[in-house]
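Participant: how would this look folded up:
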Amino acid sequence: MKKDFYLTRYALIIKKLESAPATYSQLEDYLLNSFEFQDADIKSYSIRTLQRDIREISNLFNLSIHNKKKGDNRYYIESRPMMEVDEYNPPLPHDSIVWLFLLSSHSLSMYYFYLYKNIKMSRNYKFHNPEGLYFISFAVVGWLDVFIRNEYKEILLESLRFCQKNKGMEIHAWCIVSSHVHLVFRSIDGKKPELLIGDFKRFTSKAIIQAIKENPTESRKEFLLDFFLKEGAKSSNVNQYQFWRHDNKPIELWSNHVINQKINYVHQNPVEAGLVFRAEDYRYSSALDYSDEKGLLDDVVVFRMFGF
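Facilitator: Have a look, this model is predicted:
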C-alpha cells in the first residue's frame, strides 16, 4: 500500500464503526468501495491487516475496538477518547473554525484524522517538548560518504561522549553509517534539545573538516573541501564550509511501540545497506548494547518493553 496510507485506513475504520458495528466482511466492502481505496487502486484488505490496524488505532489513540461479544463477530468501538491534554496526548487544535467543526460534527473519525495528521505534519520536524525522547537523523551535505573512514566516525563518538558527560545528552540508540547519523536521545539537564544538537553539529563539522585537511591519506581531500566550500556559499548563515545538512527531522517518540520501532530502524540501517548480516555485528551502533554486550559508547540507556 502507499506510504502513509495507513492514516486513511484508520480514519475510515473509525468512521465506519462509529456509525454502527460491522463485521470484517462489511468493513472490507466499505473500505474497498471507498473513494480513497479506489483512488489509490487498492483491491484487497485482509483480516490480518484489519487486526493490525485495530492494534495500531488502540496504541495511537487510546481507542478500544473489539469483536469479543459472544455470538457476535462484529467489531465495536468500546471506549471513546480521553480529550484532556497531558504529556502523552498532544493539544487539541486552537483554530476556532476547526473546533466548531469537530464539536458540531461529533465525529470521532474526523477528530482522530485531524489529530494524527496534525501530529505527523506539524509536530514531526520540530522539537516541541524539551524533555521529550526524540529520533533524529542528520546527513552530510550531498549525502557524501565521508564516514567510510573510521577516524571520522571516532570524532563523532568523542563528541557524543562529551555530550553525555557534560551536556546532559541521554542516548538510547545511535548509529553512524557512511553519510549520515541516526540518534534516539533526550536532553536531561534542562538544555533545549535543538541547542544540544546544534552544538554537536557545529563542533563536529569543524573538527571533521580540520581532520580532512590534516589527513595525508585522504585521497578525496580536494573534492570534499571544494564541495563543502560551495555548499557553504549557498547558505547565508555559514561562514565558510558547510558539512552537515541543516535539517534534523526530529520525531518525538511518545509510545512504546514507536520507540521500539525507531530503535529497530536505527539498528537495522547497516543491515539494510548490506554492510552486515546481523545488526549486532556492526561496530558503530548501539545494537551490541541491545544484545546484552558492551558497545563503543558508555551509558547507553537500553529501552526495554514490559508487558508486551
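
Participant: CA atoms for contacts and neighbours, from now on please.
Facilitator: OK.

Participant: which SS state does the residue nearest to residue 13 when sequence neighbours are not counted fall under?
Facilitator: Take residue 13 and drop its neighbours on the chain: the residue closest to it by C-alpha to C-alpha, 6 or more residues apart in numbering is residue 27, 7.2 Å away. Using DSSP: H, G, I helix; E, B strand; the rest coil, the structure places residue 27 in helix.

Participant: Over to residue 136?
Facilitator: Under three-state DSSP, residue 136 comes out as strand.

Participant: now it: how far from residue 200?
Facilitator: Per C-alpha to C-alpha, to the nearest Å, residue 136 is found 13 Å from residue 200.

Participant: more crowded one of these two?
Facilitator: residue 136 (21 against 17; other C-alpha atoms under 10 Å).

Participant: in the stretch 151-300 of the chain, which spans are helices?
Facilitator: According to DSSP state H, counting those that start in this stretch, the stretch 151-300 of the chain carries its helices in the segments 193-214, 221-233, 256-272.

Participant: Okay, buried residues for the last one please.
Facilitator: Within helix 256-272, the residues that qualify as buried by neighbour count (16 or more other C-alpha atoms under 10 Å) are 259, 262, 263, 266, 267, 268, 269, 270, 271.

Participant: Would you reformat these as TSV and include distance to residue 6?
Facilitator: Below are the buried residues of helix 256-272 laid out as TSV (distance: C-alpha to C-alpha, whole Å):
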residue	distance to residue 6
259	18
262	17
263	21
266	22
267	24
268	22
269	23
270	27
271	26
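
Participant: To compare with the earlier structure, here is another sequence to fold:
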Amino acid sequence: MVVPEQVVEPSHVPVLRDRIVDLLAPSLAQPGSVYLDCTLGLGGHASAVLARCPNARLVGIDRDPAALAVAGRRLATFGNRVHLYQAVYHELAEVLAEDGTRSVQAICMDLGLSSLQIDDRERGFAYAVDAPLDMRMDSGQDLTAETLVNTAAPGELVRILREYGDEKFADRIVRRVVEARAKAPIRTSADLVALVDQAIPMAARTRSGHPAKRTFQALRIAVNAELTSLAAALPAALDALAPGGRLAVLAYHSGEDRLVKRAFAEASSDHVPPGLPAVPAALQARFALLTRGAERPTPSETAANPRAAAARLRAIEHKEDAA
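Facilitator: The predicted structure follows:
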C-alpha cells in the first residue's frame, strides 16, 4: 500500500477524544473486551482508547486504504491487540464475522472527513485549493465528484445541494454548472468554486464561511453515499453491541445527526401498544441514552481545533438486563 509522501504523518487532533474515551472505557474493563472503531481515520480515538483500556483489543475499519496505512503505523505499538480491515462502516457485521467476533463492548463512529483526506490536496475535498474534482474516500470506487458534476441531471444536482448541503442557492448554482459543462467539462475544484461564487449573491457570500463550503460538502456526501451508509450502519452497530456495550457517534452534518438522533430515540424507547397497563419485558427498551441531546466541543477545544466546531456527540448503552 503506497501513501503519498506529503501525508504520511499528518497532524491530527481527535475531536472530543477525552470525552469519548470516558464514555467508552467503562465497557472495556474486562479481559477480552473488543473495541470497534468504524471510522478509524488516523487512529487518534483508537490510540487513546487502547491506551486507557489495556484489556481491550481493536477491530478498526476504514474505507480509505491510505488512512489504514497511517493508522497501522501509529497503532503498531499495541501489537496484536490491533486488527485492521478496509471496509465501509455499514459492512461492520461482515468485518466482525471475518474477525471471528460475535459481539463487541464498545463502538465509535467519527463521521465526515479525516484529517488525512482534508490535508491531502490532490484528493479534491478542499474548496480552498485547486485540485482534481475527486472527493472519493475510497480511491477504488468509480464515481467521482467530477463525474457527478458533469453528468447528473440538473434536478438531481439541485436535490443533492439542498438535501446534503442545506444550500438555499442550489438552483442558481446548478444553472451555472449546467451552462458551464455544456461548453467544457468541469474538472477542478477551482472551476467549481468560480461557478459557485458567480451564482451566490454578493450579500450572501460571507455570511457563513466560504461560499462553496456547502456545495463541496453536499457533493462529498453524495459521492461517498455517506447518509445511505450511515442509515444501514446504525442498526448494525446496535445489533453488534453486547449487553453493557456502548456506542458513541460524532456527527458533523445536520443530516447525519438526525439519523443518529432517530436511531437512538427508537432504540431507547419502550414499544408498548396503547392502553397496556404494564410494559412486558420483550417490549422494553434494550438501550439507554448516555448523553442528554447532542454534546458539543468546549470553546477551548474549538479554538485549538477549528474542525471540531460542527461536531455533535451522542452515545447510547445496551442495557445489561436487556432481553
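
Participant: Quick check: TM-score for this pair?
Facilitator: Comparison of the two superposed chains (TM-score structural alignment, normalised by the length of structure 1) gives a TM-score of 0.27, and 149 aligned residues with a C-alpha RMSD of 6.6 Å.

Participant: show me the contacts for residue 107 of structure 2.
Facilitator: 24, 35, 36, 37, 38, 237, 241, 246, 247, 248 (C-alpha atoms under 8 Å, 6 or more residues apart in numbering).

Participant: quick check, nearest of these to residue 219 of structure 2?
Facilitator: residue 38 (22.0 Å; C-alpha to C-alpha).

Participant: ok so, going back, make CSV out of the helices of the stretch 151-300 of structure 1 and add distance to residue 114 of structure 1.
Facilitator: Putting these into CSV (distance: least, C-alpha to C-alpha, whole Å) gives the following:
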stretch, distance to residue 114 of structure 1
helix 193-214, 27
helix 221-233, 38
helix 256-272, 19
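
Participant: Out of the ones you listed, which gets nearest to residue 110 of structure 1?
Facilitator: helix 256-272 (22.8 Å).

Participant: Which strands and helices lie in contact with the closest one?
Facilitator: strand 169-176, strand 180-187 (3 or more C-alpha pairs under 8 Å, 6 or more residues apart in numbering; DSSP states H and E).

Participant: if you set the cut-off to 10 Å instead, what comes out?
Facilitator: Here helix 256-272 of structure 1 touches helix 47-61, strand 134-139, strand 169-176, strand 180-187, strand 251-252, going by 3 or more C-alpha pairs under 10 Å, 6 or more residues apart in numbering; DSSP states H and E.

Participant: So which bits of the longest one are buried?
Facilitator: For helix 47-61 of structure 1, burial by neighbour count (16+ other C-alpha under 10 Å) applies to 50, 53, 54, 56, 57, 60.

Participant: And those, which two are furthest apart?
Facilitator: Largest pairwise distance in these, by C-alpha to C-alpha, is 15.2 Å, between 50 and 60.

Participant: on that earlier part again, could I get the helices and strands packed on helix 256-272 of structure 1 in TSV, plus columns for distance to residue 117 of structure 1?
Facilitator: Below are those laid out as TSV (distance: least, C-alpha to C-alpha, whole Å):
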stretch	distance to residue 117 of structure 1
helix 47-61	12
strand 134-139	18
strand 169-176	27
strand 180-187	23
strand 251-252	14
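
Participant: Tell me which of the ones you listed lies nearest to residue 232 of structure 1.
Facilitator: Among these, strand 134-139 comes nearest to residue 232 of structure 1, with 14.9 Å by C-alpha to C-alpha.

Participant: tilt between that closest one and helix 256-272?
Facilitator: Taking axes from the mean of the first three to the mean of the last three C-alpha atoms, to 10 degrees, one finds strand 134-139 of structure 1 and helix 256-272 inclined to each other by 30 degrees.
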